[in-house]
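S.K.: heads up, no residue letters with this:
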């Protein structure tokens, strides 16, 4: 070693000052990784031994090339048999972390419709609104899955309008795909709410009323009031979250979408759990199941998919996919769900109406992006051969439309949504 380097090791006081400086420097570092991978303060990071040997705190280099013993206060490492297999530090750390994770809380029995659904089990129950002739009464099936772990209760309703078939299949597939032993929380499904309407292929109840204008109902009102009250009190009030599934009406079809009151922060957050689902801002009308549920403190949205009187595979798949993502988002299931690109919220939406009677022929498809002034379709007079174009009144997307059919002046033909940001953003 050069004489200049050895000279720095000889004065005893300088050595003590240097060792104290190194100790102080290490005490200021809070990250072990930073201490291990950083060079000493003020030393160049050349990857080689610094020229100043004072950078070595515990080991001096002797002229003979041997190392001097460590200072007396340095702890001596314990003698171990390296052939013994020990737990790696990383495994020990992981085990400690797992021990600190909260354990899932066990579920409680679900009391519903006079029955008790035990944790980790599924059941087919029956709901009867008590409005039919007792001897001819036919109860409405209710499917319930009570998970093995505690969690929120999600309710799914289909066919509040009896001719909306897509919702029935969305509820069925979603419920029967669940495993109660892997579920946290509960899922309650009523595939066919309006059973009399379903059996008659009708949107309405036998008294020609729209059930979705009578919630939460009353026990001594009209037929629709009584059915709505019975469902709301016996099923809906058990929910923390509700998805009411519908389709378009009167020969109209809807792009898979949510109708939600985006002015309600809880509802707005809830909509973010549905994968690849456009959202249309709608505060809802009095008497709607969604509106009554939100008023009762239940987070609720309406899911629209397709058209009535039909089973449409693409629309059903979109609905099932969105509910699967919702349950994972709510911590009810864990399926390594792969999320798609988020859909925009369509705050402003408007129906464009036909100004003439005739036969409607569309030039655009459901979901198409259109520009203001673009021709969406024509109304043709079958007698005079006159053709009247229907044009978009704004830039947007076709989120709903009428199927080709005979229309009269004033008929709502195309539902255009104008893109907007989520309120929280």
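M.R.: In hand now; what should we look at? Quick caveat, the model's predicted, so the values are computed rather than measured.

S.K.: CA atoms for contacts and neighbours, from now on please.
M.R.: OK.

S.K.: measure residue 301 to residue 400 for me?
M.R.: Counting by C-alpha to C-alpha, to the nearest Å, the gap from residue 301 to residue 400 is 18 Å.

S.K.: now for the host helix or strand of residue 378, which elements pack on it?
M.R.: Residue 378 belongs to strand 375-380 when assigned by DSSP states H and E. Counting contacts by 3 or more C-alpha pairs under 8 Å, 6 or more residues apart in numbering; DSSP states H and E, strand 375-380 packs against strand 358-362, strand 387-391.

S.K.: can you tell which of these is closest to residue 19?
M.R.: strand 387-391 (84.1 Å; C-alpha to C-alpha).

S.K.: elements contacting the closest one?
M.R.: Against strand 387-391 (3+ C-alpha pairs under 8 Å, 6+ apart) you get strand 375-380.

S.K.: just the helices and strands packed on strand 375-380: most buried one?
M.R.: strand 358-362 (a mean of 21; mean count of other C-alpha atoms under 10 Å).

S.K.: The structure to be compared is supplied as follows:
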């Protein structure tokens, strides 16, 4: 029986599974923590007379555990930053349509299945990840679909299955590459994480000499993602939370904005994406990417799956893979800003709203009741907006993020961030052209002498003159970008 069929609403649920524990979080040096706890326990077995009281022994044990845990969490964050931050993705600026993939040519007009592996964690025990390839008879772009980067997110697996086996390769233009279960290690264990308790979606584009997660991310990015002209990464909510079907996209990037507009009847939330996510790394590598969020983890939800399928099919039509769509995409609701509303006390959370509900400032969204004292408090909307994500009814702690609210009004700082992102994208060709001019000047100056200051000054002067006199290559100043411009937001579309 598949693992996900063993999970039913009637099965017992661990209401505290969203709290940190060793199976969910990446603790670097967990062995050190265990050693410290063991040493403390040995000390407790024969404590000095001044400490032979249960409450003192318990206090010391808890304190030692907390100190060690805080230390290892900090170390883990530092290690992850070193795994992904300094890397520069080595991908060509222009990606041709995929012809060879995973060591063999792509056969036109077929639906093929291959396997990808990140290496040999134990000799002879590598875990091959299935990859589906639908290739049309006519050449065209390559669009990639990825699911279950978090191993407990099942809706994306089913969305990809329905899409891939519904494609007619006889009438397909280009190629669709799909990896339904990226994190097969986590999927087999019903876990969000890799076996080393790391979140794979915090390590892209990876590092060939880094941690296990960073190495897997590196190989997947180079072996699969590098072949994509565009990418749709499918996710769900996490830790007993659910998401309204929506897109996460960097709308300050013209190519990403254009891709997001292909989805029919979808909510869109503007965000750059966390460093280390597949979406952020792919966009920085020049691959337009959106994240499709739909539903909750661990369960298959027919309505969310069906809406995800409709959205992806609309995108395939709009991207030119299935001919031109005769249907005009429905108007999208775009949020440029969102906020998480948190519980002020611990207890049992009961919600009075559902995802997709429009709320006004001050509306009661739910209540939290202490099961011991029966004291209750309510969670109210801090502003007017739409519920785009929320926690399921469960036990929560003070500060628990309960409701994700897409705001109906934009903050000035967010608008500025969006404008800066668009300006940086527009100036990138100019920056590259100026860099080439400065490089040529530096090479010429270096041939005349070995003075580093003179070489630097020559490069600086050439760069300034190129900008002031507009002496740049035509590719940096003459291309018409009008069709890629960001749409002007309607009055009801507000920034993140």
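M.R.: Done, it's in. All of these numbers come straight from a predicted model, not from anything done at the bench.

S.K.: I'd like the helices and strands packed on strand 375-380 of the first structure laid out as CSV, including distance to residue 230 of the first structure.
M.R.: Below are those laid out as CSV (distance: least, C-alpha to C-alpha, whole Å):
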stretch, distance to residue 230 of the first structure
strand 358-362, 41
strand 387-391, 44
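
S.K.: Nearest to residue 233 of the first structure, out of the ones you listed?
M.R.: Per C-alpha to C-alpha, nearest to residue 233 of the first structure of these: strand 358-362, 43.6 Å.

S.K.: quick one: the helices in the stretch 1-150 of the first structure?
M.R.: Secondary structure of the stretch 1-150 of the first structure (DSSP state H, counting those that start in this stretch): helices located at 3-7, 12-28, 32-37, 89-100.

S.K.: so can I have JSON lines of those helices showing mean neighbour count?
M.R.: Output for the helices of the stretch 1-150 of the first structure, formatted as JSON lines (neighbours: other C-alpha atoms under 10 Å):
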{"stretch": "helix 3-7", "mean neighbour count": "12"}
{"stretch": "helix 12-28", "mean neighbour count": "12"}
{"stretch": "helix 32-37", "mean neighbour count": "10"}
{"stretch": "helix 89-100", "mean neighbour count": "10"}
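
S.K.: mind checking which of those helices is nearest residue 218 of the first structure?
M.R.: helix 89-100 (49.6 Å).

S.K.: what range in the second structure matches that closest one?
M.R.: When the second structure is aligned by TM-score structural alignment, helix 89-100 of the first structure has no counterpart there.

S.K.: equivalent range in the second structure for stretch 300-312 of the first structure?
M.R.: Under TM-score structural alignment, the match for stretch 300-312 of the first structure is residues 289-301.

S.K.: For the matching stretch, buried residues please.
M.R.: Of the residues in stretch 289-301 of the second structure, those buried by neighbour count under the rule 16 or more other C-alpha atoms under 10 Å are 289, 290, 291, 292, 293, 294, 295, 296, 297, 298, 299, 300.

S.K.: Settle this for me: the last one is touching residue 154, isn't it.
M.R.: When you say that, I think you mean residue 300 of the second structure. Yes - under the criterion of C-alpha atoms under 8 Å, residue 300 of the second structure makes contact with residue 154 at 5.9 Å.

S.K.: follow-up on the earlier one: tell me roughly how far the strand holding residue 378 of the first structure lies from the second structure on average.
M.R.: Average distance, strand 375-380 of the first structure versus aligned residues of the second structure after superposition (mean C-alpha distance after the TM-score superposition for the first structure): 0.2 Å.

S.K.: Now find how far off-centre that strand is within its chain.
M.R.: 38 Å (C-alpha atoms, centre = their mean, to the nearest Å).

S.K.: and what of stretch 243-255 of the first structure?
M.R.: Put simply, stretch 243-255 of the first structure sits 21 Å off its chain's centre (C-alpha atoms, centre = their mean).

S.K.: Please apply the same query to stretch 174-182 of the second structure.
M.R.: Taking C-alpha atoms, centre = their mean, one finds the center of stretch 174-182 of the second structure at 17 Å from the center of the full chain.

S.K.: Mind listing what's buried along that stretch?
M.R.: 174, 175, 176, 177, 178, 179, 180, 181, 182.

S.K.: can you check stretch 431-448 of the second structure too?
M.R.: Neighbour-count burial for stretch 431-448 of the second structure flags 433, 434, 435, 436, 437, 438, 439, 441, 442, 445, 446 (criterion: 16+ other C-alpha under 10 Å).

S.K.: what residue is smack in the middle of the second structure?
M.R.: residue 277 (4.1 Å; C-alpha atoms, centre = their mean).

S.K.: any idea how far that residue lies from residue 206 of the second structure?
M.R.: 10 Å.

S.K.: repeat for residue 97 of the second structure
M.R.: Noted for residue 97 of the second structure: a distance of 24 Å to residue 206 of the second structure, by C-alpha to C-alpha.

S.K.: Please identify which of the two sits among more neighbours.
M.R.: Comparing residue 97 of the second structure with residue 206 by other C-alpha atoms under 10 Å, the one with more neighbours is residue 206, at 31 against 16.

S.K.: mind checking which helix or strand the more buried one is in?
M.R.: Counting by DSSP H and E, no helix or strand carries residue 206 of the second structure.

S.K.: Next up, the contacts around the equivalent of it over in the first structure.
M.R.: Here residue 206 of the second structure is matched to residue 217 in the first structure, going by TM-score structural alignment. By C-alpha atoms under 8 Å, 6 or more residues apart in numbering, the residues touching residue 217 of the first structure are 224, 225, 226, 227, 228, 229, 230, 232, 287.

S.K.: residues near the equivalent of residue 398 of the first structure over in the second structure, how many?
M.R.: Under the alignment (TM-score structural alignment), residue 398 of the first structure pairs with residue 387 of the second structure. For residue 387 of the second structure, the count of nearby residues is 24 (other C-alpha under 10 Å).

S.K.: what's the neighbour count on residue 223 of the first structure?
M.R.: 22.

S.K.: That one contacts residue 129, correct?
M.R.: No - contact between residue 223 of the first structure and residue 129 fails when scored by C-alpha under 8 Å: they sit 9.7 Å apart.

S.K.: Common neighbours of these two, please.
M.R.: With C-alpha under 8 Å, 6+ apart as the test, residue 223 of the first structure and residue 129 reach no residue in common.

S.K.: circling back to that earlier point, could you dump the helices of the stretch 1-150 of the first structure to TSV with distance to residue 296 of the first structure?
M.R.: TSV is the format used below for the helices of the stretch 1-150 of the first structure (distance: least, C-alpha to C-alpha, whole Å):
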stretch	distance to residue 296 of the first structure
helix 3-7	82
helix 12-28	56
helix 32-37	54
helix 89-100	37
